[in-house]
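Asks: A predicted structure for the sequence below; I have some questions about it.
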Amino acid sequence: MHGDIRDWVRTCTACQRAKVHRHTIAPLDTFPTPTTRFQHVHLDLVGPLPPSQGNVSVLTCIDRYTRWPEAVPLPDATTPVVVQAFLQNWIARFGVPESLTTDRGPQFSSHRFRQFCAQLGIHHLQTTAYHPQSNGMVERFHRQLKVALRATDDPIHWAARLPLVLLGLRTAYRRDLDCAVADLVYGTSLRLPGQFFTPQSLGPSHDPAEFVTLLRSAFEDLRPVPPRPREVSSRSVFVSPDLMTATHVFVRHDSPRRPLHHLYDGPYPVSHRHPKTFDVLIRGRPHTVTVDRLKAAHMESPPSSLAAV
């Protein structure tokens, strides 16, 4: 009887929706390291921002190999504007990437954006909802970009300050790369305002053909540097064993909620399990949800005392 009471209390649906015993924290993972420049690009949007020169948003792009950033001011964040900005400011300069990672924003989930990627032969990867860590490279760049724009003498006119802010970020020394991102893209350091440096001799000039040969040789020796997950040392991994066998799960409600609203939604049936995500049927439709938002649902079963009769 004690076991039946324990199981009955454990399967209370209202209690499971309202209580948090311990959040699921899956082990950190990363994308496969690209083998060449501009092969894998991360895309995202910043905004809405205060209007500046008719712009209210910024399209951000990061090359996973070199960490080269682009930030394009946008008058709005609709799909046609985003597609045109990416085409003119990235593809026209660096070519078509093989892979493209975005979140599940409406601009990137639209039929037009999927059609755009299909026409250019781009493999479009989308992160799971409410899990910005999946696009962490561009999210970290957002922090740097916002801090730099706030530090300018006139942050309200951020669109006019953006080009010089990007110059600073591209030429800043990075310990993980042991160089600036501009060095990996251009094969040499960009010249910065001369008043910051002591004039130096540029050395003997090279024939353009010889310079191209040296540059190609240097790029052949390049090796990709995988991103360093800073949270590895402090992140406490926890995945409940029940989650690996549960037929149903609760999904954490991460969007803004009303006071006293349940913390979890569900329970929902599990259709497939993957190392970092589960496929869950929500109102009859399949949804891919990150493990970090899930909690095993304990469903009612016949009491053991009755089953033995």
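Replies: Nice, I can see it.
Asks: switch to C-alpha atoms for all contacts and neighbour counts from now on
Replies: Noted.
Asks: where do the helices sit along the protein?
Replies: Along the chain, counting by DSSP state H, helices occupy 2-10, 13-18, 79-86, 92-94, 106-109, 111-120, 136-150, 158-171, 181-186, 208-220, 304-307.
Asks: ok, structure two:
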Amino acid sequence: MKVSTARRPQQTPLLISNKLLQCVYLDHCGPLTPDSAYKYTLVAVDSCFRFVWVWPQLSADARTVIKDLRIFVNTYAVAAFHSDQGPAFASKAFKDTMASLGVQLQFSSPFHPEGNSVVERLNGDLKQSLTASVIGTGRSWLAHLYGVQRALNNLPRRSLGGRTSYECLFGTRMYVPDLDGPGVETADTPFDINDRVTVLQDLQQFCEDNSSASAASTGIKDELVTPIGWIPRSGDLVCEKVAVKKEFAPSYRVPVPMLGIHGTRTVILPPLQGAKGNRFVSIDNVKLQHVADSGQQTKRDTQ
């Protein structure tokens, strides 16, 4: 038998960061059993706190990945993405888009999948938990996807000193009924399949009940309160912060009307001149210039 003597590329070192969002690992989970035409899940894992984000996708092409990650990058200050050299991540369109957003790209070496092992392990946990949820409830995997995400982000980890990824990211533990008891924070062994099913069911029920109660009590569906104390609403004039060098004072774009709110930390702004499509910008990167339906003008902050 003829043995190839071609040398394999040298392995790229595994990147472990000590800062939030300094490096986020990407990978596709799938193909899965088609559910409402969804066959893949894009998975992102923060290298520092192991926090997991998931997006169900119809296909694993570059266009779909760019659509989801553009919103993600505009919401979180991601410094770099690390992935394997799959077609979507290695495409010119993906590289150009990330470059325009100021995000660095890092790739695992060919023939060395362990270079992306951080997200590969999470993919295994994701598939295992989805399987357990489907078997335990009979519902589709898509119905359990975000419940699995919450469960993974609320599992104690040895690497985090017994804390959860959610706790490290938000500074507080997510309260979950029937799970907020002795031994949860300092568990030394991972949950088995039955434990995961219990976690998922309790988490999903808690979040659904909490969301419904909050909406019913406030009657507000499209508002959020920012750290600086104002409640953004559609029509408010806001200025978007422009990235500049650290030694310079922050610079802002001209005021534009806010079109709406997406999620809990993102506002929707009109497209830039010559561009297509609305922009999704983190609330931390905008400041209020003029309140809609009010004559009160705010003082422009130049510091």
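Replies: Alright, I've got the coordinates. Keep in mind it's a predicted model, so treat the numbers as computed, not measured.
Asks: TM-score, when you put one on top of the other?
Replies: Once superposed, the chains reach a TM-score of 0.54 (TM-score structural alignment, normalised by the length of the second structure), with 180 aligned residues with a C-alpha RMSD of 2.9 Å.
Asks: With respect to Val249 of the first structure, which of the helices of the first structure lies nearest?
Replies: Evaluated with C-alpha to C-alpha, the helices of the first structure place helix 13-18 nearest to Val249 of the first structure, the distance being 10.1 Å.
Asks: end to end, how far does stretch 80-89 of the second structure reach?
Replies: Chord length of stretch 80-89 of the second structure, first to last residue, is 13 Å (C-alpha to C-alpha, to the nearest Å).
Asks: Over in the first structure, find the residue span it aligns onto.
Replies: Using TM-score structural alignment, stretch 80-89 of the second structure corresponds to residues 99-108 of the first structure.
Asks: can you give me how far the matching stretch is from the chain middle?
Replies: 9 Å (C-alpha atoms, centre = their mean, to the nearest Å).
Asks: got the buried residues for that stretch?
Replies: 99-104, 107-108 (16 or more other C-alpha atoms under 10 Å).
Asks: Tell me which of those residues fall in strands.
Replies: 99-102 (DSSP state E).
Asks: Tell me which residue lies nearest the centroid of the second structure.
Replies: Trp53 (4.0 Å; C-alpha atoms, centre = their mean).
Asks: ok, which stretches of the second structure are strands?
Replies: Using DSSP E, strands in the second structure cover 24-29, 40-46, 52-57, 80-83, 104-107, 237-242, 251-252, 256-257, 260-262, 266-269, 279-282, 286-290.
Asks: could the ones you listed go into JSON lines alongside distance to Asn210 of the second structure?
Replies: Below are the strands of the second structure laid out as JSON lines (distance: least, C-alpha to C-alpha, whole Å):
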{"stretch": "strand 24-29", "distance to Asn210 of the second structure": "29"}
{"stretch": "strand 40-46", "distance to Asn210 of the second structure": "26"}
{"stretch": "strand 52-57", "distance to Asn210 of the second structure": "21"}
{"stretch": "strand 80-83", "distance to Asn210 of the second structure": "33"}
{"stretch": "strand 104-107", "distance to Asn210 of the second structure": "38"}
{"stretch": "strand 237-242", "distance to Asn210 of the second structure": "31"}
{"stretch": "strand 251-252", "distance to Asn210 of the second structure": "37"}
{"stretch": "strand 256-257", "distance to Asn210 of the second structure": "32"}
{"stretch": "strand 260-262", "distance to Asn210 of the second structure": "19"}
{"stretch": "strand 266-269", "distance to Asn210 of the second structure": "21"}
{"stretch": "strand 279-282", "distance to Asn210 of the second structure": "24"}
{"stretch": "strand 286-290", "distance to Asn210 of the second structure": "29"}
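Asks: between the ones you listed, which gets nearest to Thr131 of the second structure?
Replies: The nearest among these, by C-alpha to C-alpha, is strand 24-29 at 13.1 Å.
Asks: any idea which of the buried residues of stretch 99-108 of the first structure is closest to Ala159 of the first structure?
Replies: Out of those, the member with the shortest distance to Ala159 of the first structure (by C-alpha to C-alpha) is Gln107, at 21.5 Å.
Asks: what's the closest one in contact with, if anything?
Replies: By C-alpha atoms under 8 Å, 6 or more residues apart in numbering, the contact list for Gln107 of the first structure reads 77-79, 82, 113.
Asks: Regarding the second structure, what is its longest helix?
Replies: helix 193-218.
Asks: Verify the stated contact: Pro75 of the first structure with Gly54.
Replies: Yes: using C-alpha atoms under 8 Å, Pro75 of the first structure is in contact with Gly54, at 5.8 Å.
Asks: The two - which one has more neighbours?
Replies: The neighbour comparison of Pro75 of the first structure against Gly54 (other C-alpha atoms under 10 Å) goes to Pro75, with 15 against 12.
Asks: which one is whatever residue of the second structure lines up with Thr171 of the first structure nearest to, not counting chain neighbours?
Replies: Applying TM-score structural alignment, one finds that Thr171 of the first structure aligns to Asn154 in the second structure. Distances taken as C-alpha to C-alpha, 6 or more residues apart in numbering place Thr164 nearest to Asn154 of the second structure, at 5.1 Å, with adjacent residues excluded.
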